[in-house]
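Q: Any chance you could fold what I've pasted below:
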Amino acid sequence: MVKWTVHPASRLGNKMGEYAVLYALAKLNHHQAYVLPQMQSELGKIFKISLPVISQELADSINWRPYRLHDWMSEEYLNITGQYVKLFGTPCSWTFYHHIREEIRREFTFHDELKKEANSYLEKLKGSKVNVTFIGVHVRRGDYVKVMPKLRKGVVADKNYLQKAMDYFRGKYDNPLFVLTSNGMDWCKENVNNSLGDVHFVGDGQERSPAHDFALLAHCNHTIMTIGTFGYWAAYLVGGETIYLTNFTLPDSSYLKIFKYEAAFLPEWIGIPADLSPLLNQSQLN
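A: Sure, this is the predicted structure:
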């Protein structure tokens, strides 16, 4: 029997991308996909994923054909040969699976307890307000604060970007309520304008146990993301309006050889260009 799997790497958002791409490519190539125990143990605790698990003992005994993917769908992926194929890479692009979007979103159905907790938390935040529109906000900082300028000639989201994104929703809805999660919460509390009292800083930012933060974001109505796969997947599951940071690298960044903006973000999402002046000023100083 033909077996396909994927090498699980990195954290939650990347693993979701790996799972979705395995699911979609195996289906396109008419093969059965299996997940390794490590992926099942992480994703299976959060979502009602349906792909069967292959035991580690059996997986170790198979002579897999390694097949490395880049970050967007290519025609050659429609005809991948080999009886035992293990996909490598961490692609996060709708171009692989958007044609079966509802299936992918169904694969990432939350377990009932997580769903109940998220909805209960949002109800508590709403209080007595009526016609509340929940906007999930994910601010990716952590290692990216150094990785982006040093390795990718890029930036992370600044306070002006977040102000513009929030003001868009404030201008569109009567009672927007921003549910903000981050792995840099201290920075957020110092830099995000909450003079209107409509921003709630929630979650603990713990990257080792991100399920609760992710569930909160995914149960909002719309999304503001910055960069990274965690925010991308929250937006993709929500399915509402999404504002994202775009053009966050200099044009000569080597990162653009492996990353395409048009493949990373859905066409209907709203991109706000990053302020690259800190990078430009730094290059002038050098």
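Q: contacts, neighbours, all on C-alpha from now
A: Will do.
Q: in the stretch 1-150 of the chain, which spans are helices?
A: Taking DSSP state H, counting those that start in this stretch, the helices of the stretch 1-150 of the chain run over residues 12-28, 37-43, 56-61, 101-107, 112-126, 144-151.
Q: For the stretch 151-286 of the chain, just list every one of the strands.
A: For the stretch 151-286 of the chain, the strands defined by DSSP state E, counting those that start in this stretch occupy 175-182, 199-201, 222-225, 242-246, 270-273.
Q: Tell me which of those sits most buried.
A: Greatest average neighbour count among these goes to strand 222-225 (a mean of 28), per mean count of other C-alpha atoms under 10 Å.
Q: Residues in contact with that one: which ones?
A: If you take C-alpha atoms under 8 Å, 6 or more residues apart in numbering as the criterion, strand 222-225 is touched by 133-139, 165-166, 217, 231-232, 234-235, 238-245.
Q: now stretch 103-112
A: Applying C-alpha under 8 Å, 6+ apart, the contact partners of stretch 103-112 are 20, 45-50, 97, 215, 237.
Q: Scan the residues you listed and report the most crowded one.
A: When neighbours are taken as other C-alpha atoms under 10 Å, the top entry among the contacts of stretch 103-112 is Ala20 (25 neighbours).
Q: in stretch 201-214, what's buried?
A: 201-203, 205, 210-214 (16 or more other C-alpha atoms under 10 Å).
Q: so of those residues, which ones are in helices?
A: In helices, judged by DSSP state H, the following of these are found: 211-214.
Q: follow-up on the earlier one: biggest separation within the buried residues of stretch 201-214, which pair?
A: The most widely separated members of those, counting by C-alpha to C-alpha, are Phe201 and Ala211 (16.2 Å).
Q: run this one through as well so I can compare:
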Amino acid sequence: MSDNSNSTESYRYALLDYSRWSQSRLMNKKVPVFLISLIALVILYVIWFYPTKSLFPNVLDTKIYFSSLRQSVLESINPNLTMHDKAQGPPTCFLFIRSADGALGNRMFLFASAYGLARLHQCQLYVAPWILIDLRSVFRIEIEKTKVQLTKDDRLVVNRTDYFSRYSSCVFYPDLLRVPFNKTFQRYELNGFYQAYGYFDKYRDEINFLFQFNQGAIVRNVPMVEQLLKAVWNISLDLRNYTKDTVPHRYLKSMLANPGPSFTPVTWVGIHIRRGDFLTFFKIDTSVEYLVWSMNYYRRKYVNCRFLIASDDKKYVQTHLGQYKDVFVTPSGFFSGEDMAALALCEHTIVTAGTYGWWAAYLAGGDVVHDLNYPVPFQNCPREHYFPPWFVFPHNSSSLMWKPASPT
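A: Presented below is the predicted three-dimensional model:
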């Protein structure tokens, strides 16, 4: 009996041990599953019940609200964005710009092309201090947060002759994009304008990052946006936790694109009308017929359009387009940076002529309608080099067109 009793007792303990072992195996599986499920539930709870702003303040502040009717895509650039993944290894070449003719748009082209080439080839970049100061009067130009190493060492360019220089107005030189970089171009100066988007189009996000408007260009746009909101929706501008001295450009743009779910969305179209010296030097006078045609193009394509016009001749604008109820004009006291910031608040653009309007359209994003009269023939500017493929061209209808001088 004792043997049977011991055997029964041993069998009972064996069953008990197996039961505990099985439970422990199950627990080993259940505990991780339970913990993962609990974490997932907590994350879902936080996302659902807590405002996004408290978790990701920089994301909400720069978000663009889309209308379901819109086909355009607005670039959403975080004003506090930092570029990552610095260029690998030391720079093996050197690019520099020391001179720049023209005004803001020309310098933007030259700087963007130099940046694009330096970025592609991991070159060190030198930009003359006065050019940087001029650009930073409008833009943030936080190049130290990008993958390009900017040098301020004047000794690299002063009294040096061991460099290669080539002039370009808007001709695209494909050999500059070949990898590896031609040894002849190891020290290369960009001379001229380099108005060819192909030099920097690959890095469009970074160009938009560099050309973020500074607060000096934004601050006077705040009351203008307030007036536009009043005129269209009869609402005030809610700056949230911002002030007019800290509000990001993208926040103002989001308010114009969609001020709230209870309001009818508006499609904003910027128009830049260049006159001034273009009437005499280039002999270009974009006709009112072209402008009206372009405005009707957008009215047919998008719902509820409003037009914001910047020009160096605002009396001309008021005389010829001031009768339209869907037209607004930037304040007469705006300087060039403030006008460009205003145009970039829009989703689409109409351009007459000049690099200033080109860049306003580029920074705004969306569709671009451009007059075919520019560039003029004597600029020797191939259209396919100057214009990106998303630019649209209506029939040329300018009242004053460029003609070669009569032989004497």
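Q: Export the ones in helices among the buried residues of stretch 201-214 of the first structure to TSV and append columns for distance to Ile80 of the first structure.
A: Shown next, in TSV, are these (distance: C-alpha to C-alpha, whole Å):
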residue	distance to Ile80 of the first structure
Ala211	33
His212	37
Asp213	36
Phe214	33
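Q: with those in mind, which one is nearest to Thr181 of the first structure?
A: Asp213 (6.4 Å).
Q: Of the contacts of stretch 103-112 of the first structure, which is the nearest to Glu190 of the first structure?
A: Distances from Glu190 of the first structure to these, taken by C-alpha to C-alpha, are shortest for Ala215, at 24.6 Å.
Q: Aligned to Ile272 of the first structure, what sits in the second structure?
A: Structural alignment (TM-score structural alignment) places Ile272 of the first structure against Pro394 in the second structure.
Q: Quick check: Leu104 of the second structure touching Tyr356?
A: Yes. The pair Leu104 of the second structure / Tyr356 is scored as a contact, 6.7 Å apart, by C-alpha atoms under 8 Å.
Q: higher neighbour count, those two?
A: Between Leu104 of the second structure and Tyr356, counting by other C-alpha under 10 Å, Tyr356 is the more crowded of the two (22 against 18).
Q: Identify the residue nearest the equivalent of the more buried one over in the first structure in space, chain neighbours excluded?
A: Counting by TM-score structural alignment, Tyr356 of the second structure corresponds to Phe230 in the first structure. Distances taken as C-alpha to C-alpha, 6 or more residues apart in numbering put Gly13 closest to Phe230 of the first structure, at 4.4 Å, once the chain neighbours are dropped.
Q: Would you mind finding the match for that neighbour in the second structure?
A: Checking TM-score structural alignment: Gly13 of the first structure goes with Gly105.
Q: Next, count neighbours for its match.
A: So Gly105 of the second structure, with other C-alpha under 10 Å, has 21 neighbours.
Q: re the thing from before, please give me every residue in contact with the residue nearest to Phe230 of the first structure.
A: Per C-alpha under 8 Å, 6+ apart, neighbours of Gly13 of the first structure: 228-233.
Q: Same question for Thr246 of the first structure.
A: For Thr246 of the first structure, the contact set (C-alpha under 8 Å, 6+ apart) comprises 261, 271-274.
Q: just Gly136 of the first structure next, same as before
A: 178-181, 216-218, 220-224.
Q: Swap in 10 Å and give it another go.
A: Listed by C-alpha atoms under 10 Å, 6 or more residues apart in numbering, the contact set of Gly136 of the first structure reads 177-181, 200, 213-214, 216-225, 231, 234-235, 238, 242.
Q: Distance to Gly127 of the first structure added to the contacts of stretch 103-112 of the first structure, as a markdown table?
A: Shown next, in a markdown table, are the contacts of stretch 103-112 of the first structure (distance: C-alpha to C-alpha, whole Å):
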| residue | distance to Gly127 of the first structure |
| --- | --- |
| Ala20 | 36 |
| Lys45 | 30 |
| Ile46 | 27 |
| Phe47 | 28 |
| Lys48 | 30 |
| Ile49 | 33 |
| Ser50 | 36 |
| Tyr97 | 38 |
| Ala215 | 19 |
| Leu237 | 25 |
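Q: can you count the residues close to the nearest residue to Arg107 of the second structure once chain neighbours are set aside?
A: Nearest residue to Arg107 of the second structure in three dimensions, chain neighbours excluded: Ala100, at 6.2 Å (C-alpha to C-alpha, 6+ apart). Using other C-alpha under 10 Å, Ala100 of the second structure has 19 neighbouring residues.
Q: which ones are touching Gly384 of the second structure?
A: Not quite, residue 384 of the second structure is Glu, not Gly. Counting by C-alpha under 10 Å, 6+ apart, Glu384 of the second structure touches 170-172, 196-198.
Q: repeat for Val2 of the first structure
A: 30-33, 82-85.
Q: Give me the distance between it and Gly89 of the first structure.
A: To Gly89 of the first structure, Val2 of the first structure is 21 Å away according to C-alpha to C-alpha, to the nearest Å.
Q: now do Leu69 of the first structure
A: 5 Å.
Q: ok, back up a step: include distance to Met148 of the first structure when you put the strands of the stretch 151-286 of the first structure into JSON lines, please.
A: Shown next, in JSON lines, are the strands of the stretch 151-286 of the first structure (distance: least, C-alpha to C-alpha, whole Å):
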{"stretch": "strand 175-182", "distance to Met148 of the first structure": "17"}
{"stretch": "strand 199-201", "distance to Met148 of the first structure": "24"}
{"stretch": "strand 222-225", "distance to Met148 of the first structure": "16"}
{"stretch": "strand 242-246", "distance to Met148 of the first structure": "13"}
{"stretch": "strand 270-273", "distance to Met148 of the first structure": "15"}
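Q: which stretch among the ones you listed comes nearest Asn160 of the first structure?
A: strand 270-273 (10.4 Å).
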